[in-house]
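>>> Next comes the sequence, and after it the predicted model I'd like to discuss.
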Amino acid sequence: MEDPAAAAEPGGATPWPEARRIARDAARPLSPVTRPLAETTGTVLAEPLAALSDLPSFDTSAMDGWAVSGPGPWLLSGELLAGQRPGAAPLPDGHAIRIATGAALPPGATAVLRSEDGRTEERGPAGWLHVADGCPKPEPGQDVRPRGQECRSGDHLLASGTPVTPALIGLAAAAGYDELTVTPRPRVDVLVLGDELLDDGPPRDGRVRDALGPLLTPWLRALGAGPDTTVRRLHDDPDLLHQAVGSSTADLIITTGGTAAGPVDFVHLVVHRLGARLLVDGVAVRPGHPMLLALLPAGRPLVGLPGNPLAAVTGVLTLAAPLLRALGGRPDPVPYAVPLAEPVAGHPVDTRLIPVAFDDASGAARPLRFRGPAMLRGLAAADAMAVIPPGGAEAGAAVDILDVGWGSAS
């Protein structure tokens, strides 16, 4: 395995694309687990999904109407509803039986005549079925879902690594599964640092409201973290952080604040005390430059995010999101680019990530205001984040787009 830190620049910030690659390569998928279908939403398949039965498992009526044998007219007898087993005796030529959508076709039936295409008449003790005036006679196999139309038993349905969606769960149930073997969603501990943070009310007395705790919990879950992801507030005390990290059993630990070089920035000190190996120590990106990624002695990753809210968001997209995909066995998102609606000034040497909204008419990415490191107003109105290369980009230039992942596990 290639050393994930091989691309880091000694003594300098890691280029933004390399930092993302290092994060992706720093983790491997968690061990597979087998869970009931209802508990697998948001995971990914850890092994291929194969059909356990034919779908449909018998010839089925695709419409309400009559199962008919031969060209007609047909002598009517009986009724078949979904869930009923037809008799073993074949439907004789010239006979028909009333049938509901989803009901098993009786042996000997050649087609289904839709309700709107037939007319019945009473003739003596028996009823007769005719094709309605102006309607075509049913062709053999018409409105019949033949056995195995969707798949045969043993057919490969989906590959390992496929995200488990409600539709996948429905397919698995239809194919005979009660449980699935999946890669679980990683558990994340978020440790929010800062004695200046308030838990409620407006900013006051020189202190500010904690925005990252409320932001990170739902966002990390949307990016693939498990529902048992937790957020804890810690005082600015390196011993408390040391104890919290050392006692954590989470698959990924994220800290916020304390990654720069200020008087209470001690994340580096704690990482060193724990014997962790720094893979990324600063990234050439704005905002969010003083972020870090370290591997604890047991191999679990720790991401240190800056304390400024938009800078922390950049850190999540740069380091935490690739790690969550790697741990959860998720594929990388398909990259795409969108033209800019207006020019954006760039940093001379660093990549910039800025919030953008997509123009309804042109589809272009419109840069939003309020995109300073401590601001969330632009991000709250954004559709995505645009990647601005060093030196900036002109109006009309195609720039890479990062979906923020609200409401998804992208």
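Done, it's in. Numbering: from 1, shown residues only.

>>> Only C-alpha atoms from now on, for both contacts and neighbour counts.
Will do.

>>> what about residue 248, how many neighbours?
Burial of residue 248 is recorded as 12 neighbouring residues (other C-alpha atoms under 10 Å).

>>> Over to the residue lying closest to it once chain neighbours are set aside. Which of the three states is it?
Distances taken as C-alpha to C-alpha, 6 or more residues apart in numbering put residue 189 closest to residue 248, at 7.4 Å, once the chain neighbours are dropped. Of the three states, residue 189 takes strand under DSSP: H, G, I helix; E, B strand; the rest coil.

>>> take the one below as the second:
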Amino acid sequence: MDAPISWAEARTAMHEAGRQGARPAVAVPLSETDGTTLAAPLTSRTDVPAFPASAVDGWAVRGPQPWIPEGRVLAGERPPALTRPGTCMEIATGAMVPEGTEAIVRLECAHHEHGRITGVARARRDWREAGEEVSAGEELLPAGSPVTPAVIGLAASSGHDTLHVHRPPSAAVLVFGDELKTAGLPGLGRIRDSLGPSVPSWLRRLGALPVEGPAHPVADTLEDHLAALTSALKTADIVCTTGGTMHGPADHLHPALRELGAEYLVDTVAVRPGSPMLAARLPGGKFVCGLPGNPQAALTALMTLTEPLIAGLTRRPLPSLRTVPVAEETIGRGDFTHLAAARLDTHGRAHTLGHAASSMLRGVAAGDGFVVVSPGGVVDAGMHVPFLPLPLYAGEAPVAVRQEGVPAVPLPDQAHAHSTAPR
């Protein structure tokens, strides 16, 4: 085992490994693109709206009033032009505005008497011009953008039936440990498995597609580890294991990876909690992410290794970190980067949480992410430090990615917490 690499190096290495292993883009019908990633810029095939469209129900009018009605135009119809002054046409919301229209009088502002229409149009135009939202050929989103329901709707309105995308990688979870129970109360040397039920949901939120794994923890033997890994790698692009990342008498992950001919990408990271984590690439290009068995350490390993790997595999950028002020002094963990569970208040300040040991989830469950403290650092109250957000909803882009105009900051292994970071 080599010396642990820095937290920043681990994230960068995993993102690059993912980019190298990304599969070719595919053309997918719009209805199947949710959760994928744009492989090319989304460019409009048409003006949006494609024609002048009424924003209200009312009367399209030309010339001075009173106006003589010349028919009606509904949404989906192509109307004749208004060619004569003093004429009008009843119009529905969304309908194409007749050529020659000078104003639209809202239905509630119009009066119909003796076969004539009178009324006052608002000073603001009550229709949308062609191309008002989007011009044909305009780039709407860059490659690497996640496809959400809103993006799907935008693509449809701009004329697309399919999109070229990178599909989410599939991911399986293998839980190691004879001491684990999958139901009932813990006790008498047995503990409840908290990772088997939760890691698939984290993977989904990070952009992967979970596939079903074993219903029970894998037995602590080399043979069972090999069989479980071999089976999972048949259906999953990424296999996340929990526990067994050390070299103790019940830890069989390292020998199993050697048997499978794996190439280590990361073997321990200088971060707390979560140091004994690993990542390996298998012949054929699939990946194993070895997460520690302690629950909070497993989560920090997911955010350190698996989040950037998934981003790389889907050709998304490595998530950048914004800075936030901390509400109280936060002490580092010696030569290790410290990921301190924290919640953000309404002013954007990070409050570190209690119950933060690697075996505990109580603090993380109340949090929004992790304050990132540099090796050897002590962060004073009010200082700005990097913040690693948790994806709290399925398909949600990490908070840092959504913060437009917020510059990326040096990762903590590149900048000391007592540097000249803005206060």
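Noted; the coordinates are in hand. Predicted model, so just to flag it, every value in this text is computed and none were measured.

>>> if we can go back for a sec, what's the match for the residue nearest to residue 248 of the first structure in the second structure?
Alignment note (TM-score structural alignment): residue 189 of the first structure maps to residue 172 of the second structure.

>>> gap between the residue opposite residue 201 of the second structure in the first structure once aligned and residue 384 of the first structure?
Under the alignment (TM-score structural alignment), residue 201 of the second structure maps onto residue 218 of the first structure. Distance, residue 218 of the first structure to residue 384 of the first structure, by C-alpha to C-alpha, to the nearest Å: 17 Å.

>>> With neighbour numbers in mind, choose between those two.
Using other C-alpha under 10 Å, the more surrounded residue of residue 218 of the first structure and residue 384 is residue 384, with 21 against 15.

>>> wait, isn't that one in contact with residue 364?
No. Counting by C-alpha atoms under 8 Å, residue 384 of the first structure sits too far from residue 364 to count as a contact (11.8 Å).

>>> could you pull out the strands for the stretch 101-250 of the first structure?
Per DSSP state E, counting those that start in this stretch, the stretch 101-250 of the first structure carries strands over the ranges 111-114, 118-123, 126-131, 144-145, 156-158, 179-183, 188-193, 197-198, 208-209, 230-234.

>>> before we move on, back to that, residues contacting the residue nearest to residue 248 of the first structure?
Residue 189 of the first structure is in contact with 229, 230, 231, 232, 248, 250, 252, 253, 254, counting by C-alpha atoms under 8 Å, 6 or more residues apart in numbering.

>>> quick one: buried residues of stretch 334-351 of the first structure?
For stretch 334-351 of the first structure, a neighbour-count test (16 or more other C-alpha atoms under 10 Å) marks 338, 339, 340, 341, 344, 346, 347, 350, 351 as buried.

>>> tell me the two of those residues that are most distant?
341 and 350 (21.5 Å; C-alpha to C-alpha).

>>> Can you tell me what residue 329 of the first structure aligns to in the second structure?
Using TM-score structural alignment, residue 329 of the first structure sits opposite residue 315 in the second structure.

>>> Residue 66 of the first structure contacts residue 112, doesn't it?
Yes. Proximity of residue 66 of the first structure to residue 112 meets the contact threshold set by C-alpha under 8 Å, at 5.4 Å.

>>> Chain neighbours aside, what residue packs nearest to residue 334 of the second structure?
residue 376 (4.7 Å).

>>> How about the contacts made by the one you found?
So residue 376 of the second structure contacts 332, 333, 334, 335, 336, 337, 416 (C-alpha under 8 Å, 6+ apart).

>>> Noted, bye for now.
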